[in-house]
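A.B. asks: Structure of the sequence below:
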Amino acid sequence: MSAAYRPGPDAGVTLSEDGQTVYVAHLPGGPLVVLEGAAAVIWVEATTAPGDGWVSRVADAFGRPEDAIASDVETFVDDLRARRLLVTDDSPRD
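C.D. replies: So this is what the prediction gives:
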């Protein structure tokens, strides 16, 4: 089973040792995007299998109902996709 999303074709990703921060950038020139807090949780859950239920896992991480956060999560992921930092896992690989 795969994740819902994966890093874009030229995105480099590093997760901090404590798992609280995600660093992502288009390689080789950037810019560097630093994801912390909820943004880091969203990235990790979106890119971790299984793809089904990942928004629910984000909601659980914050003790919130899924329907209360789904719209904000979708907006955030749409922004990452527009910047080609995230692509759907079934997107063609470059």
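A.B. asks: contacts and neighbour counts: CA atoms only from here.
C.D. replies: Fine.
A.B. asks: Now do the top helix by length along the chain: distance to the chain's middle.
C.D. replies: When the chain is parsed with DSSP state H, its longest helix is helix 66-82. Offset of helix 66-82 from its chain centre (Cα atoms, centre = their mean, to the nearest Å): 10 Å.
A.B. asks: So which elements touch it?
C.D. replies: Other elements packing on helix 66-82 under the criterion 3 or more Cα pairs under 8 Å, 6 or more residues apart in numbering; DSSP states H and E are helix 54-61, strand 86-88.
A.B. asks: quick one more, to check against the first:
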Amino acid sequence: MSGAFRPGPDAGVTVDGDSGTVYVARLPGGPLLVLEGAAAVIWAEATAAPAAGWLSRVAAAVGHAEDVIAADVEDFVADLRARQLLVPVDGDDQVDGADAPQ
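C.D. replies: Now for the predicted structure:
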């Protein structure tokens, strides 16, 4: 079982277990992105198993309805994908992971 997304092939990722902050960069040259708060939650849930329902888990974690945050989450994930920091596990472009393998 895997998440809906995984780090890109040249991405280096470190998660601070105490703060939940995610540090991610394309290696070797960067730039380094520091994901905190909702951004770190999105990364964590998008890359955590099970893939199905990860957007719902983000919504629950940030205390907003899924339909309220979906567009912003989709834009954020699209930006990470454009930077080649995040890639879909199964090649599917769906953000919500509804059809992703479990």
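A.B. asks: Between helix 54-61 and the longest helix of structure 1, find me the angle.
C.D. replies: With axes from the mean of the first three to the mean of the last three Cα atoms, to 10 degrees applied, the angle from helix 66-82 of structure 1 to helix 54-61 works out at 120 degrees.
A.B. asks: can you pull the buried residues of helix 66-82 of structure 1?
C.D. replies: Glu66, Val73, Val77, Leu80, Arg81 (16 or more other Cα atoms under 10 Å).
A.B. asks: Figure out which of the helices and strands packed on helix 66-82 of structure 1 is closest to Thr14 of structure 1.
C.D. replies: strand 86-88 (13.9 Å; Cα to Cα).
A.B. asks: What mean distance separates that closest one from the matching residues in structure 2?
C.D. replies: Taking mean Cα distance after the TM-score superposition for structure 1, the mean distance separating strand 86-88 of structure 1 from the aligned residues in structure 2 is 0.2 Å.
A.B. asks: counting contacts, what elements does that strand pack onto?
C.D. replies: Against strand 86-88 of structure 1 (3+ Cα pairs under 8 Å, 6+ apart) you get strand 5-7, helix 66-82.
A.B. asks: so what's Leu27 of structure 1 up against?
C.D. replies: Going by Cα atoms under 8 Å, 6 or more residues apart in numbering, Leu27 of structure 1 touches Asp10, Ala11, Gly12.
A.B. asks: give me that answer again for 6 Å
C.D. replies: Applying Cα atoms under 6 Å, 6 or more residues apart in numbering to Leu27 of structure 1 gives the contacts Asp10, Ala11.
A.B. asks: ok, now Val87 of structure 2?
C.D. replies: Phe5, Arg6, Gly8, Arg81.
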